[in-house]
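In: missing the sequence, but the structure's below:
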């Protein structure tokens, strides 16, 4: 298995990279680099280029999961994604102008998942129909995503209001889609069948947060029925955890219902950092 460099596709930039969990007992790394170098060295920041792996535990199974990352301008969507994939963080803010697609892979309980992570530029609303989705290049693939990460800045109440609006629109859109196809699996007013994780970013600035964490957590978990995680992309705190949580929700809600636990090992082990 190999990794290819990114390529521009119209207004959509796409990056194919390989970020796989390595189990020392079951995976043979066919390269001249040690496991430690792959985990901690600069090779990981170079897309783990041309590293070939094989695992007898995979049983030839590969699942694909599309994840749309949505949030207001400046909340740190791209920083979270890049920290997860490249273990990289930039202090320079560069607004996301076009949709960008990342393609890492992870192994969960012996099953490889090819992730398609959509870094979505700020959009005024969630596309309510396929035609609206394709008219706006920034929204392409958003409606068909398997799961959503909604990011807000814990220091900016407006960014949370944006997440609140987008979440409700996702639920409404999913309900209409299911009703039109005579699918009754989604309960009215609930996002319980739509894998959504709300992420509070910039936890390192928690002294400036607009409200207590508990207030947001209760609203998101109890009322919205969504997952909730706070993270710091700058210090790589809970970045891995948020993707683990989202994948856990997606697996539990139908992607592979027999999986009751999530294991992200090896190269995707949580990096040690200061707890805030």
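Out: That came through, no problem. Just so it is clear, the model here is predicted, and its values are computed rather than measured.
In: could you use CA atoms for every contact and neighbour count after this?
Out: OK.
In: what's the neighbour count on residue 130?
Out: Residues near residue 130, counting by other Cα atoms under 10 Å, number 14.
In: no wait, residue 151
Out: The number of residues near residue 151, taken as other Cα under 10 Å, comes to 27.
In: can you list contacts of the host helix or strand of it?
Out: Using DSSP states H and E, residue 151 sits within strand 147-153. Contact partners of strand 147-153, identified using Cα atoms under 8 Å, 6 or more residues apart in numbering, comprise 65-72, 75-77, 159-160, 162-163, 167, 194-202, 246, 250.
In: one more time with 7 Å, if that's ok
Out: Applying Cα atoms under 7 Å, 6 or more residues apart in numbering, the contact partners of strand 147-153 are 66-72, 75, 77, 159-160, 163, 194-202, 250.
In: okay, pairing it with this:
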């Protein structure tokens, strides 16, 4: 278990939940499936490492609770989607490709629908995928998006490479933190 994850799981300030249901949404080809697979693989590895160290699996999680993770993947097929009914969950992960402007436009439209249907208290995390091939993406645009999403909208925003499993644990940990802040 990496030290950051171990510290996170032992944090006394986190209010634990026994389950975490996330909905991963995004444009076709943005890397949703690879991200979902990475989240599930990393969580399984974390749980198995914990059990091999002699800890009880049911003690793994926030404040000694076992945390079950359920991830639902939903594709957005057009740049400006209309979703009649959003699935209920603890957090929404909106995935876009750093190399496709339409994918970003689609998740911002989804974000507007989430706010309209669910209110602004549910955690929304933007995940910019494909850092492994985004060397030519304008750095000013990247910084502007990060500042706008993080500061103006007050949502999480993380750049990852789902293909290389880069920063997937960070997305998972920060999603749990945001969910725990909104849980009474």
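Out: Everything's here; your move. Here the structure is a predicted model, which means the values were calculated and not measured.
In: can you pull the TM-score for these?
Out: In this superposition the chains share a TM-score of 0.73, using TM-score structural alignment, normalised by the length of structure 2; 151 aligned residues with a Cα RMSD of 2.3 Å.
In: what does whichever strand or helix holds residue 45 of structure 2 rub up against?
Out: Using DSSP H and E, residue 45 of structure 2 maps to helix 32-52. Helix 32-52 of structure 2 is contacted by residues 1, 24, 26, 57, 71, 73, 95, 162, 163, 165, 168, 169 when judged by Cα under 7 Å, 6+ apart.
In: was I right about the second one contacting residue 75?
Out: No: Residue 24 of structure 2 lies out of contact with residue 75 (Cα atoms under 7 Å); the separation is 8.4 Å.
In: ok, the two, which is more surrounded?
Out: Using other Cα under 10 Å as the criterion, residue 24 of structure 2 and residue 75 rank with residue 24 on top: 22 against 16.
In: structure 1: which residue goes with that one?
Out: Correspondence of residue 24 of structure 2 to structure 1, assessed by TM-score structural alignment: residue 69.
In: residue 163 of structure 1: how many residues sit nearby?
Out: Neighbour number of residue 163 of structure 1 under other Cα under 10 Å is 21.
In: distance-wise, check the residue lying closest to it once chain neighbours are set aside relative to residue 200 of structure 1.
Out: Excluding the flanking residues, the one nearest residue 163 of structure 1 by Cα to Cα, 6 or more residues apart in numbering is residue 150, at 6.0 Å. Remark: distance between residue 150 of structure 1 and residue 200 of structure 1 (Cα to Cα, to the nearest Å) = 9 Å.
In: again, but for residue 208 of structure 1
Out: Residue 208 of structure 1 is 13 Å from residue 200 of structure 1, by Cα to Cα.
In: name the residue in those two with the higher neighbour count.
Out: residue 200 (25 against 12).
In: helix, strand or coil for that one?
Out: strand (DSSP: H, G, I helix; E, B strand; the rest coil).
In: excluding residues flanking it in the chain, which one is nearest the alignment partner in structure 2 of it?
Out: Matched by TM-score structural alignment, residue 200 of structure 1 corresponds to residue 128 in structure 2. Spatial nearest neighbour of residue 128 of structure 2, chain neighbours left out: residue 159 (4.6 Å); criterion: Cα to Cα, 6+ apart.
In: what do you get for residue 122 of structure 2?
Out: With Cα to Cα, 6+ apart, the residue lying closest to residue 122 of structure 2 is residue 91, at 6.2 Å.
In: what residue in structure 1 is paired with the one you found?
Out: Using TM-score structural alignment, residue 91 of structure 2 pairs with residue 147 in structure 1.
In: distance of its match from residue 195 of structure 1?
Out: 5 Å.
In: what do the two both touch?
Out: Common neighbours of residue 147 of structure 1 and residue 195 (Cα under 7 Å, 6+ apart) are residue 250.
In: hmm, back to that, contact partners for the residue nearest to residue 128 of structure 2?
Out: Contacts of residue 159 of structure 2 by Cα under 7 Å, 6+ apart are 127, 128, 129, 131.
In: right, and the first one touches residue 156 too?
Out: No: distance between residue 127 of structure 2 and residue 156: 8.2 Å, which falls outside the contact criterion (Cα under 7 Å).
In: higher neighbour count, those two?
Out: residue 127 (30 against 20).
In: quick check: the gap between that one and residue 70 of structure 2.
Out: 18 Å.
In: show me where the stretch 151-276 of structure 1 has helices.
Out: 157-180, 213-218, 239-250 (DSSP state H, counting those that start in this stretch).
In: with distance to residue 37 of structure 1 added, can I get those helices in a markdown table?
Out: Shown next, in a markdown table, are those (distance: least, Cα to Cα, whole Å):
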| stretch | distance to residue 37 of structure 1 |
| --- | --- |
| helix 157-180 | 38 |
| helix 213-218 | 37 |
| helix 239-250 | 19 |
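In: any idea which of these gets closest to residue 105 of structure 1?
Out: helix 239-250 (11.9 Å; Cα to Cα).
In: the closest one maps to which residues in structure 2?
Out: With TM-score structural alignment as the criterion, helix 239-250 of structure 1 aligns to 168-179.
In: residues making contact with that stretch?
Out: In contact with stretch 168-179 of structure 2 (Cα under 7 Å, 6+ apart) are residues 38, 39, 42, 90, 91, 123, 158, 160, 162.
In: shouldn't the fourth one be in contact with residue 24?
Out: No: using Cα under 7 Å, residue 90 of structure 2 and residue 24 do not qualify as a contacting pair, with a distance of 11.3 Å.
In: picking up where we left off before, distance of the residue mapped onto the residue nearest to residue 128 of structure 2 from structure 1 from residue 216 of structure 1?
Out: In structure 1, residue 159 of structure 2 lines up with residue 230, judged by TM-score structural alignment. Separation of residue 230 of structure 1 from residue 216 of structure 1 (Cα to Cα): 10 Å.
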